[in-house]
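Colleague: test case, fold it:
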Amino acid sequence: MRARGAYRPAAGAITRRHTLAIGAAALLPLSARGARADSGAIRAGGNPAWFPYSWEEGERLRGLGMDRAEAALGHLGLTVLPMTFGRWPRALAALAHGQVDLLVSALWNAERTAQMLYTAPYATDDVCAFVRRQDLERYHAVADLFGRVGLAPLGSAYGADMDALEARGLNLERSGTITGMLQRVRHARADYCVLVRQNGLHLLASLDLADDLAPLPFPLAPVQVRMLITRDGPLAGRLEALNGLITGV
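Modeller: Alright, predicted model coming up:
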């Protein structure tokens, strides 16, 4: 475990501010290039690796968010054209540039609201810190993480509560892949990483890391899972109806 103290991101590390400033032109979709929606078809993408809300299997997009979107849009007389992007920043860039109409899984981020509209939440979860199992007893409150070396996925933004924790001293470096991030914690090259709980537990099981890493028993922040659409897209005028259908209200 590294000692407490001032933390500076490693050379080449990408902070949240730098992540949000990445040029969208470099993040255009991969398999979705050239795709166009037919009349009545809604182009839908999502986070490619965020169980259980959305994940990609080849050219297929699966998960709770996709299931809710297909059911809701079908009720509105619309069909869904699934699109895959390989990386979450690519999916966001595609929505910003009108190359996709809907992202089925997203967390609230105020900086996106100038261009995009969020639906009502259709699921709730928690952001948690994942640490080495042998270190679980070292942490009793969120403040015990302050000043230590933390990691978060590239492109992640977990909302106002997490922003406030970062301002108070929660140091999060955003760099590398999620698998690499977990391995850095496993091999004590970082103290913890943050993930949404259900996805984190799924990753530990699928990567055979459940014996090495575990979430702390207290959450860092609650999160609400929503869908994301463009302000001038085909669903903007149907947001109220879409909200009622995806939430069952």
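Colleague: when you work out contacts or count neighbours from here on, use the C-alpha atoms and nothing else.
Modeller: Fine.
Colleague: ranges for the helices of this structure?
Modeller: Applying DSSP state H to the chain gives helices spanning 16-20, 64-75, 88-96, 160-168, 178-186, 197-206, 239-247.
Colleague: okay, the angle between the fifth one and helix 197-206?
Modeller: It refers to helix 178-186. Here helix 178-186 runs at an angle of 80 degrees relative to helix 197-206 (axes from the mean of the first three to the mean of the last three Cα atoms, to 10 degrees).
Colleague: this one next, for a side-by-side:
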Amino acid sequence: MDKLFLLILIIIVALPSFADEQCRSITISAHPNYPPFHWREGDSLAGASIDISKGIFRRLGLNVYVKYVGNWQEVLNSAKRNDIDFIPALKNNSERQQYLHFTQESFAANPVAFYVRAAELLDVDQMDDLAGKLGSINAGDSHTEAIDAFLLSQPQVQAIEGLAKNFRMLLERETDYFVTGYLVGNEYIEASSIEHEIRPAIVIQGPEVHNAFTHEYAKTCPNVVTEFEQRLASEKQLGMIASAIKYYGLQWTQLASH
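Modeller: All right, here's what the predicted structure looks like:
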């Protein structure tokens, strides 16, 4: 009952007034191939992070525009150019902090997995066990600083665009391992019915994804940033984000299996 009361308060609380015209709307984009957090649907995007973020902004009284702008690197470039205002559910690192203002409150936990062929590399327990092997990452992805440093130290790691191509290369023995988010990887594996062919050799718990505004938008609309963060924390505490991740994971799996 207490949770329901809090939820009602979140929804019916008086909408704040944002005087600056720029602060009455916001443009969102995200990784086009990162379920259950977000994925491309035509010229727009869908997923847990899109649903949660869009809902919060609308309850703040903003006009929300969700745009597909291209691959992940182009999303980041669009943020650098201020062509978009907000990216949900991405890893926080020092390079991205140069042009993005990350929320203090994380969006969700997002463990990282090193995937291998099921019958191989059975003795892999830590990253160093993969040294010298052929690896790949989804182009533009960043994980923890320790994981990124390891991958950068490996000359035989390729940046390949798209989950499908990375997993195909692994299945076809063009690579020995593929590094991506554990939730993302598992959703793809289940949807593709390759559970018996691919397994996570290493799962690193702890990494989280955060939401981020461009520096320009955060500077111009600090009240939006503050209100968003407060409501994000409330919805996270109520379990709404966890529920959205579960719901959209099932939805994407069903879509991908058809």
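Colleague: TM-score for these two?
Modeller: The TM-score (TM-score structural alignment, normalised by the length of the first structure) is 0.77; 212 aligned residues with a Cα RMSD of 2.3 Å.
Colleague: what's the closest of the helices of the first structure to Ala110 of the first structure?
Modeller: With Cα to Cα, the closest approach to Ala110 of the first structure among the helices of the first structure belongs to helix 160-168: 8.3 Å.
Colleague: quick check: buried residues in that closest one?
Modeller: By 16 or more other Cα atoms under 10 Å, the buried positions in helix 160-168 of the first structure come out as 162, 165.
Colleague: after superposition, how close is that helix to the second structure?
Modeller: Here the mean offset of helix 160-168 of the first structure against the second structure after fitting is 3.4 Å, by mean Cα distance after the TM-score superposition for the first structure.
Colleague: and Ala131 of the second structure, what pairs with it in the first structure?
Modeller: Under the alignment (TM-score structural alignment), Ala131 of the second structure pairs with Phe146 of the first structure.
Colleague: next one: its match from Ala129 of the first structure, what distance?
Modeller: Distance from Phe146 of the first structure to Ala129 of the first structure, counting by Cα to Cα, to the nearest Å: 12 Å.
Colleague: higher neighbour count, these two?
Modeller: Higher neighbour count among Phe146 of the first structure and Ala129: Ala129, with 25 against 20, using other Cα atoms under 10 Å.
Colleague: residue contacts, the equivalent of that one over in the second structure?
Modeller: Per TM-score structural alignment, the equivalent position to Ala129 of the first structure in the second structure is Phe114. Phe114 of the second structure makes contacts with 177-180, 200-203, as judged by Cα atoms under 8 Å, 6 or more residues apart in numbering.
Colleague: so how far is Ser193 of the second structure from Phe114 of the second structure?
Modeller: Where Ser193 of the second structure is concerned, Phe114 of the second structure sits at a distance of 18 Å (Cα to Cα).
Colleague: can you check Leu250 of the second structure too?
Modeller: For Leu250 of the second structure, the distance to Ser193 of the second structure - Cα to Cα - is 14 Å.
Colleague: what about those two, which has more around it?
Modeller: A direct count of neighbours by other Cα under 10 Å for Leu250 of the second structure and Ser193 places Leu250 higher, at 15 against 12.
Colleague: helix, strand, or coil at that one?
Modeller: helix (DSSP: H, G, I helix; E, B strand; the rest coil).
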